[in-house]
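[1] Please find the sequence and the predicted model below.
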Amino acid sequence: MRNLLLAGVSLGVIVPFAAQAQQQPAPPVAAPTPTPAPAADQGGVQDIIVTAAKREQNLQNVPISVTAVSEERLQTLNVTSTANISAVAPGIVFVPAPNPNVVQFVVRGVGTFAFADTLEQSVGVAIDGVPLGRVAGAVVDAVDISRIEVLRGPQGTLFGKSATAGLISIVNNKPNLHTTSFTGRALYGENEELRVQGTVNVPLIQDVLALRVSGWDFSRDGYLNAPKQPDGNIGDFHNMGVRARLAWQATPTLRFDASAEISSNWNDGTTTTTRSYLANDFLSYKGGPTIAQINASMGIVPGPNNRTIGVELQGIGGHVKPQFYQFEGNLDLGAVTLTSLTAYRRVKSDQIADYDYSASQANSYRTYQNYRSTTTQLTQELRLANAGNQKFQYTLGLFYYDLNVPQSSIEQDTLNVPTFPPPYYARGRQIQVTMNTKNYAAFADTNLRLGKFNLLAGARLSREESTGTFNRVSPQYAAGANGQDLSIFLPGSTAVGFPPYFVATSVKYTDFSWKVGGQYHVTSDVMAYVTASRAYKGPGFNFSNDLTASTFALNNAVVKQEIAHSYEVGVRAQLFDHTLTLNASAYRSPFDNFQITAGIPNALGGLTYTIINAGQIVAKGVEGDFSWHPRGALHGFSLDGNFAYNDTKYTDFANAPCFSGQTVAAAPTDTPGICAPIAIGSGATKQSVNGQRTVGSPEWQINLFGGYEHPVTDGLSAFLRTHWFHQTSIQYGVGANPGTLVGGYDTVDLSVGIRDRDDRWKLSVIGKNILDQMYTVRAVTSNPGLVQIIPYEAQSSWALALDVKF
């Protein structure tokens, strides 16, 4: 299969393929979403307007690898949030986590696996043009969106730091000044899944003032077995929110848009199950039961198919509450447009976790963790852009960013030996972290048209200043503060080996990022491009919970900035009267000082997680997509697809940690894949992982979408949509750890239904993973062994959806 696909890529030099085309056009940024005629009535592949360069452009003319996904496609597949974006866009992986503050997006095999709020991500997320400083709250529900754009490769010149691997840009619909409308959806499915959403648009003063309000309420019952929980399961969620947008056309040339969004997202606990046990099950005490024995008493059988969790603590789970306020002004000065964009974002997160142990049996542990954070950010952007039909096009801008991260977490192990005196009954620690980052930047993006050839150039000058504090103390609050069982909290106890500790640190950094390239329009429908770029991800702090004075002394806990270079070529083509789109891109991107969290075995027999810089990784690969929407005898049929081949590996990482259980060589060596002491007689070990794949990096991802629509009466049409997704295996640990290597999988989705041909309503039956393919989306080493995350989508599910529009 690989040879066949690579042969197809070779042909892409002549007739290539690379950015996902959709069936309906997206609107200009400052205008409301139009209601296009259904694609089945139009035929052909419709133009897609994107704002990847912060100006409106036909996607086929954009010289970067970008995918634009419409809300209609997301709804057809019941893709309800950015967490499932890999189901429609190539080259991207979402990696969930028990704590929503440490989930990851991975693009082209590059992501940031860091268990700390003091590092930003390699994959940026922007909502309506505003970059998010932290991933917390970046998993958003797809409600009343115009499109989601996935930009692959460094985006440092226009979107700044934290976009060294790529950017996910969510573009919401703006108010329509002219028309009153309502759109809504109601979906009911298995596991009591219920999704209700609606959007109303009302011109308050015709052509002058309009209000657009969206509301949603999404919920579903748990899907994993939890015999110690009252309802016998875990994995419930309940998301609800409201977004209000106000548009004011103050003059024919001046428009203001204000928006406010508040949402609340609840979950009922960590969804990790035990995959296997470690040899050092040190959490049991003396003659007490091992974790394996405790789990076995509840019928838990560890393994890739384990869907049972032994968690006992009641009321576990979490609550994430994002708030987003934005004010945008656009002044049309004729030849240029002046834009001001001010935004404030606040995300509050509170998570309570209890792991797969049991405190109800003598001589056993209950491990409890409570994590709290409140992230706030203020951004201001001012930019000037000229009209898109000029020979020389430019976007010039200034940017200011102020991020605050106060975070606190508490960990406590409770040993069920009541006869022991309190100092031996429990141990714990509370970590209090603060961080403030200010960033100042000036940027420019230019395009000079010389006949069929375009010269591209961009630059961004940034100044960044960060300060932070780390304070490890005896626990000050715990379960009791959340109405939980007070018996697991003993004030004044301290985790063994991690005494109270306080440090403060700071870092300043100046960066110059750039991009150069060229475009050549072979014909009006065929374009080729080549680009080279540099971007950076800001420095951060190694404030892992296990921080010690010796670790801090190495570099004041500063994690060096991550630098990315990228070289990309691509071609885009539309053929046969725009019924066929074929695009392709190839890239090579070295990343220096790559920031990563790694688990290092400690003296207690467990793992100490710390943040380090890998010397270098290199991402390289090929991406492509096609869209075929024929006319004539095949009118109503459509076939779309995309693929990503990725070969991202460590190229300079000789001091990587060994994984738990790895055989240790007798003498030091730099042979890749061999765990060895750092010196003769030393108990400290390391390994070289040069030549091995990076964390979260599948070799292949493939999507195929098929659709057919046919009139059944003068006013009704029946439709069928299918989707096949293929992903190869992924390594979720640094090195060749067989325990954290997760196998690949294939899923098939189906949507069938009937709709009004004027698009006023649509009734759909939606099947997800209809072949019931079991799979895992994360595996990590965590006491008592290897744990994994099995998503809800790793099972067959069916739902009925009604969409209305008037």
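    Yep, it's here.
[2] Could you use CA atoms for every contact and neighbour count after this?
    OK.
[3] what's the spacing between the residue nearest to the spatial centre of the chain and V95?
    Within the chain, one residue has its C-alpha closest to the average C-alpha position: by C-alpha atoms, centre = their mean, that is F105, at 3.3 Å. As for F105, its distance to V95 is 6 Å (criterion: C-alpha to C-alpha, to the nearest Å).
[4] shouldn't the residue nearest to the centre of the chain be in contact with S86?
    No: contact status for F105 versus S86: not in contact, 9.6 Å apart, counting by C-alpha atoms under 8 Å.
[5] what do these two both touch?
    Common neighbours of F105 and S86 (criterion: C-alpha atoms under 8 Å, 6 or more residues apart in numbering): 92-94.
[6] A further structure is provided below for comparison with the first:
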Amino acid sequence: MRNFLCYGVSALALLAISTPVFAQTPPKAQDDPNQVEEIIVTAQRRSERLQNVPLAVSAVSGNQLSTLGINNPTELRFVSPSVNFGNSANTRGEGLAVRGVGTQIFGDGVEQSVGVVVDGVPMGRNGMGIADMLDVDRVEVLRGPQGMLFGKNASAGVISIITRAPRLGETSLDVQGSYATKDEIKASMTANIALGEQAALRVTYGTTERDGYIFNKVRNEYLNNRDSDTLRVRFLADVSETVRVQLSADWGNSNSLCCSWTARSAPATTPFGALNAASGIVPSPTNLTNAAGATFFQNQDYRGLTSQVDWNLGWAELTAIAGYRYWFAIDNNDPDILPINILDRNSGDSKVDQTSFEVRLASPAGQNFEWTLGLFSFEMLNKGGNIQAGTLGLNLGPGGTVGSDRRSTTINKSDAIFGQAAYTLFDKLKLIAGARYTDETLSVDWTQVQASNTIGTFPGRFYGSASASRGETNLSWRLTAQYNVTDDILTYVGVSRGYKGPAYDQGLVNSTVVFADPEIPTSYEAGFRSKLFNKTTIFNAVLFSTEFKDFQAQVFDQNVFPSRFTVANAGKIETKGAEVEFVSRPMTGLTLSGNAAWIDATYADFKNVACYLGQAQLPFGTTRTSPRQCIRINSATGPFVTEGTGNKLTNSPELTWNFSANYEQPISTALKGFAQINYFWRDDVSFSAAGDPNAVQEAYGLLGAQLGVAAADGKWRIALFGKNLGDEKFVNNVIGQPVLGATGVYSQFPSPDAEQIVGISFEMSFGN
């Protein structure tokens, strides 16, 4: 299948290669200026109005993201309550979550439950999709299993980022910039160049800089800064009346002293507490200081090529997409965050080469019978590893350290055939069925040796080489019934079965590769979409319930030496809840919008998870009176385990909501003024699968505002803005301190958004 797709896409690329020609915001009726515009989305791989899509999908326009100063997927949680972000010590362990479900695992052999797709190309590695968003037309957030039509392994949802296509017949220049607290500078420039009547070029460059917010007292430097640059070039041409062509290339680079953490709590009687006190550091939930002796850094380079052809055959629309992605990341951190060499070398690197090919046919819209049929092929080569070295607190003599050096090559191949059909009965009832058959293989070769410039190896690890491969086939599907009560009210119910492929644990303590089983969700949804009050208000709501079998979870085990992260299948997790969203224009110039998500996400069956440090331990052989008790189940010297069953999923708030009010008013024939206020609320969350009561972030709310003036013709805009005006303090993660851990010793990842931010922004447009 892969060769067929390669040859097919290559042949089509000789004719043309591009994105579909769709107006993203249809004109509203001229007789009512307060009607809410409807965004055009491609959530079902065809262009349609968002209000006509019988799925749990929402869309955020590029203009809205720009107004709120959002230019990275990690910040989507502030506009889409069902989305969350899991912070980590590096991008290889970061991840997005939808409805409480996401993957936050360091391993090279584990993919994300939430897929990130950019202009139709899936990002195969966690971290690849966490890059600055540049010149974005819209972001579509698809909630629930989405692997039927989108890319691969999207068992919990998809974040689909669609950038702006070149505009035919237009030569223009758009400039945007802002300056804010912490010397934060965001700037971008986009040139749209008409190349005759049938072709255009669009070039965009953007840069982001921001000072760090964690101070390292030993190295006298601020950590967790931002310094990134992005460049994208897109070419579009109408080859004929039926064929449109586009080629796209992008490049990006990010270098930062990231990603550091700080001491949250540490009794003075513990080594960690005493050493922090000696460095003049007081652990606390608001502590923004550490004394790391080794450097923190994280450098990333990425680039890609995308080609797409859309060919109107009359009886169907043919779309072919070919994508290549390269991503390289290298990082180091100091796990003890103190001026002692417990584990000063803790570096990792990952180099990814990824190719993907997709060909699909879609019938014309508006017919009683509509269908989509496609083929997809994907291959990702990931070469990486990590080096760890230090004293581990052992007395090894002057300059003596022990360490390990792991190198691995991971290959993931996936081929699929997918399709969806919809049939309309009685002009009101539409039945939809979709399915995807996937054939996937995950292969790994790795070697672990003693690290250079050390006198010994880490205890408890296997040194040598190993290789293994695992293949899986799967049929995922979706069934939906859609009923249009009126032209303005749509209801639907649906059931779907998703899929995320196998993974492997790179703990490297065994001579064999340990695989985790595929992750299989089954989801039920019921929802409605409505346009009310003469279409001046949009109100949508969804009820959902999803059960994940063999969810791939990461657990931090501090009961072994040295402590390590492991990958395991949580037998079953459940997430259920309700989501609502609205947009309303009650009067000329005023727009109110908001959305909320109530989510109950729990481990329904997660046995033998590592106990948290300090949890009361029962003697071997003692009978449990509660599954939450910590016992040894294998032997008198085996690891202590408990049950995560019934605990909340990590980093999953029960209630999240936001509200925004925007008002515009003409000042003169040439000027208009505008004001905006927004508020974001997030419930408390736990960061421990084992239910550690000390790994909790309390609820918080963030207030933002904006005030400015703009040209009536939209040619320029300037505004003063503020974020977190209440100066709320919170963190993105709480962990048991990974080195020098003890009962009551915790560290945290402070959030860059946990301080009051004020600034000024501007936008200017030139040309036609």
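    Looks like it came in fine. Just so it is clear, the structure is predicted and the values come from calculations on it, not from any experiment.
[7] Return the subset of the shared contacts of F105 and S86 of structure 1 lying in strands.
    Filtering these for membership in strands, criterion DSSP state E, returns 92-94.
[8] Which strand or helix spans I159 of structure 2?
    Under the criterion DSSP states H and E, the helix or strand holding I159 of structure 2 is strand 157-163.
[9] Can you check which part of structure 2 stretch 739-758 of structure 1 sits on?
    Structural correspondence for stretch 739-758 of structure 1: residues 694-713 of structure 2, per TM-score structural alignment.
[10] would you list every one of the helices in structure 1?
    2-11, 39-42, 71-76, 156-159, 291-297, 549-555 (DSSP state H).
[11] Please convert those helices to a markdown table, extending it with mean neighbour count and distance to K508 of structure 1.
    Conversion of the helices of structure 1 to a markdown table gives the following (neighbours: other C-alpha atoms under 10 Å; distance: least, C-alpha to C-alpha, whole Å):
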| stretch | mean neighbour count | distance to K508 of structure 1 |
| --- | --- | --- |
| helix 2-11 | 12 | 44 |
| helix 39-42 | 18 | 52 |
| helix 71-76 | 19 | 41 |
| helix 156-159 | 27 | 18 |
| helix 291-297 | 18 | 46 |
| helix 549-555 | 12 | 14 |
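[12] Nearest to G133 of structure 1 among the ones you listed would be which one?
    helix 156-159 (11.5 Å; C-alpha to C-alpha).
[13] average offset between the closest one and structure 2?
    For helix 156-159 of structure 1, the mean distance from the matching residues in structure 2 following superposition reads 1.1 Å, by mean C-alpha distance after the TM-score superposition for structure 1.
[14] A53 of structure 1 reaches F159, doesn't it?
    No: counting by C-alpha under 8 Å, no contact exists between A53 of structure 1 and F159, whose distance comes to 9.3 Å.
[15] What lines up with D349 of structure 2 in structure 1?
    D349 of structure 2 maps onto R372 of structure 1 when the alignment is built from TM-score structural alignment.
[16] show me the residues around the nearest residue in space to that match that is not next to it in sequence that make contact.
    Here the nearest residue to R372 of structure 1 in space, its sequence neighbours aside, is D350; by C-alpha to C-alpha, 6 or more residues apart in numbering that works out to 4.5 Å. Going by C-alpha under 8 Å, 6+ apart, D350 of structure 1 touches 318-320, 370-373.
[17] Sort out which one of those lies nearest Y440 of structure 1 for me.
    S373 (24.8 Å).
[18] Can you give me every residue that contacts the closest residue to the closest one other than its chain neighbours?
    Across the structure, with C-alpha to C-alpha, 6+ apart as the measure, the residue nearest S373 of structure 1 apart from its sequence neighbours is Q407 (4.2 Å). Taking C-alpha under 8 Å, 6+ apart as the contact definition, Q407 of structure 1 lies against 117, 371-374, 432-434.
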